[in-house]
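K.L.:
Task: produce atomic coordinates for the following.
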Amino acid sequence: MTKYQHQTRLLAAIDCIIFGFDGTTLKLLLVQRAIQPEKGRWSLMGGFIQPDESADIAAVRVLKKLTGLEGVYLEQLHTFSDPKRDPIERTLSVTYFALIDIHRYEQQLSDEYHAEWFTLTEIPQLIFDHPEMMYMAQEKLRYKAALHPLLFELLPKKFTLPQLQSLYECVYDMPFDKRNFTRKVLSTKLLVKQKDKDKGNSKKGAFFYKLDNKQYKANLHAFLNIIPNPPIG
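P.N.:
Below you'll find the predicted structure:
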């Protein structure tokens, strides 16, 4: 027997949800869909899993083909399986999400599929169930960021405390008290203060910090107390 009898074949697809931080604003990477239906409309990075591929390998291939991005850590999020999610044919979608520093990858970004960054407050209308995918990825991001310093993946190697606070405010869509946030962040002992300052935003300037990688690996849960009422996954 080479196939299971009396079973309907399904298509399996990949969709990648890529969040990026430009030092000020959290953004989502989108492309214009190249095929019908909904050709030309904004979409997450998607494509079909090939017979000789795992979902993980397909996600890497699809992301590189549609954006030029490679070497990005992708984490599997969820499988979307509503029978009517694709109007053409029954298709399951395995979703992945990633966090990147936009400036670190901006030279890789391809123009072929018109990949473009959008702030989370200016997301255009998306195809199919892609809005649901985006919202689920946001909630997963918030949950994971409350448990450990995941958001450092979105920062340059040297960063200021105002940059870090801005990032957390973008992710959680809420303001943080500057003095309280600074106190809590420094109490984690995960940051190493640098001698130089960023003077681009004020005459006084703000000291740069670096993540202490040894402390980071030993204290992955040190940031839990920074988030008031952290989400429960």
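K.L.:
rest of the way, CA atoms for contacts and neighbours
P.N.:
Fine.
K.L.:
Not counting stretch 155-164 itself, show me its contacts.
P.N.:
Outside stretch 155-164, the residues within contact range by C-alpha atoms under 8 Å, 6 or more residues apart in numbering are 21, 23-24, 100-101, 104, 182, 198, 206-211.
K.L.:
Okay, now that stretch: how far is its last residue from its first?
P.N.:
Criterion C-alpha to C-alpha, to the nearest Å; first-to-last residue distance in stretch 155-164 is 8 Å.
K.L.:
which helices and strands sit right next to the top helix by length along the chain?
P.N.:
Secondary structure of the chain read by DSSP state H shows that its longest helix is helix 130-147. Counting contacts by 3 or more C-alpha pairs under 8 Å, 6 or more residues apart in numbering; DSSP states H and E, helix 130-147 is packed against strand 11-21, helix 161-172.
K.L.:
Figure out which of those is closest to residue 83.
P.N.:
Closest to residue 83 of these is strand 11-21 (C-alpha to C-alpha; 11.2 Å).
K.L.:
buried stuff in the closest one?
P.N.:
By 16 or more other C-alpha atoms under 10 Å, the buried positions in strand 11-21 come out as 12, 13, 14, 15, 16, 17, 18, 19, 20, 21.
K.L.:
cool, and stretch 136-150?
P.N.:
Going by neighbour count (16+ other C-alpha under 10 Å), the buried part of stretch 136-150 is 136-149.
K.L.:
Please provide the structure for the following sequence as well, for comparison with the first:
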Amino acid sequence: MSYPVFAVTVDLVVLTVRDGELNVLLVQRGIEPHLGRWALPGGFVLADEDLDAAAKRELAEETGLDGPAGHLEQLGSYGAPDRDPRGRVVTVAYLALLPDLPTPTAGTDAAAAAWTPIGKLGLAFDHDRILADGIERARSKLEYTPLAAAFCPPEFTIAALRQVYEAVWGEELDPRNFHRKATSTPGFVESTGHSTEGEPGRPARLYRRGDAVLLNPPILRRKPNG
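P.N.:
Modelled structure (predicted):
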């Protein structure tokens, strides 16, 4: 039997929170197709590597970020026949949630790499759709899992955790209500026994991620009107 020939790529939706805003890691393409346009980092899977290894390799090669040290999961697969002008290419997308990291450095076929605030970006290929799917996955994950802590350093304040929710969801949360929910939800966070030092105002307690896999009860977003 003969089988159709197609290539496999990986693309990464890498999200972080910088200066109170949700940012995505983008690369400017240094080669055709879509020369000069911004895109998600990614590339072709080599014949001798699995998908997870390809995702980590491409992230390091195109941005100089070795990792990720946060959360990485498969997001979905995208295989529209015309999604890549070079031929039939199926991509497996990954979602990474990371604490704030240094400015990335472009490499291999990327002309530049940058953290970019979420908005109407007009990305190459079908990357706008992949990015939208990744953002919605992240927003949903924050409701039912403790993955908001993946955006935080190993020790964090409840205020910093709340700012992650606000940045990812795009809505303000009541500080007292959020503090109560975060500290009373079993396994979400646990106190380190330490407090912030050298900052203006009253010292704040420091927490780390707990051992919960799911949040019960969940911390839910505000439902849109209508």
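K.L.:
Now the TM-score, please.
P.N.:
Once the chains are laid over each other, their TM-score by TM-score structural alignment, normalised by the length of the second structure reads 0.86; 216 aligned residues with a C-alpha RMSD of 2.2 Å.
K.L.:
picking that back up, and the contacts of stretch 155-164 of the first structure, which of them are buried?
P.N.:
Among the contacts of stretch 155-164 of the first structure, those scoring as buried are 21, 23, 100, 101, 182, 206, 207, 208, 209, 210, 211 (criterion: 16+ other C-alpha under 10 Å).
K.L.:
what's near enough to touch the first one?
P.N.:
Yep, that's residue 21 of the first structure we're talking about. Listed by C-alpha under 8 Å, 6+ apart, the contact set of residue 21 of the first structure reads 27, 100, 101, 102, 154, 155, 167.
K.L.:
What about those, which are in strands?
P.N.:
Mapping the contacts of residue 21 of the first structure onto strands (DSSP state E) picks out 27, 100, 101.
K.L.:
with those in mind, which one is nearest to residue 62 of the first structure?
P.N.:
Of all these, residue 100 has the smallest distance to residue 62 of the first structure: 16.8 Å, by C-alpha to C-alpha.
K.L.:
Show me what that closest one lines up with in the second structure.
P.N.:
Aligning on TM-score structural alignment places residue 100 of the first structure opposite residue 98 in the second structure.
K.L.:
ranges for the helices of the first structure?
P.N.:
Taking DSSP H as the test, the helices found in the first structure are 55-67, 102-105, 130-147, 161-172, 178-187, 213-218.
K.L.:
Give me the mean distance between the longest one and the second structure.
P.N.:
When the second structure is overlaid, helix 130-147 of the first structure sits 1.0 Å from its aligned residues on average, using mean C-alpha distance after the TM-score superposition for the first structure.
K.L.:
Now do that helix: which range of the second structure does it align onto?
P.N.:
On the second structure, the counterpart of helix 130-147 of the first structure by TM-score structural alignment is residues 127-144.
K.L.:
ok now the matching stretch, how far from the chain's centre?
P.N.:
Centre-to-centre, stretch 127-144 of the second structure and its host chain are 8 Å apart (C-alpha atoms, centre = their mean, to the nearest Å).
K.L.:
Next, count neighbours for residue 45 of the second structure.
P.N.:
Burial of residue 45 of the second structure is recorded as 21 neighbouring residues (other C-alpha atoms under 10 Å).
K.L.:
isn't it right next to residue 52, touching?
P.N.:
No - with contact defined as C-alpha atoms under 8 Å, residue 45 of the second structure and residue 52 do not form a contacting pair (9.7 Å).
K.L.:
which residues touch residue 9 of the first structure?
P.N.:
Per C-alpha under 8 Å, 6+ apart, neighbours of residue 9 of the first structure: none.
K.L.:
What distance do you get for the equivalent of it over in the second structure to residue 54 of the second structure?
P.N.:
Counting by TM-score structural alignment, residue 9 of the first structure lines up with residue 5 in the second structure. According to C-alpha to C-alpha, residue 5 of the second structure stands 20 Å off from residue 54 of the second structure.
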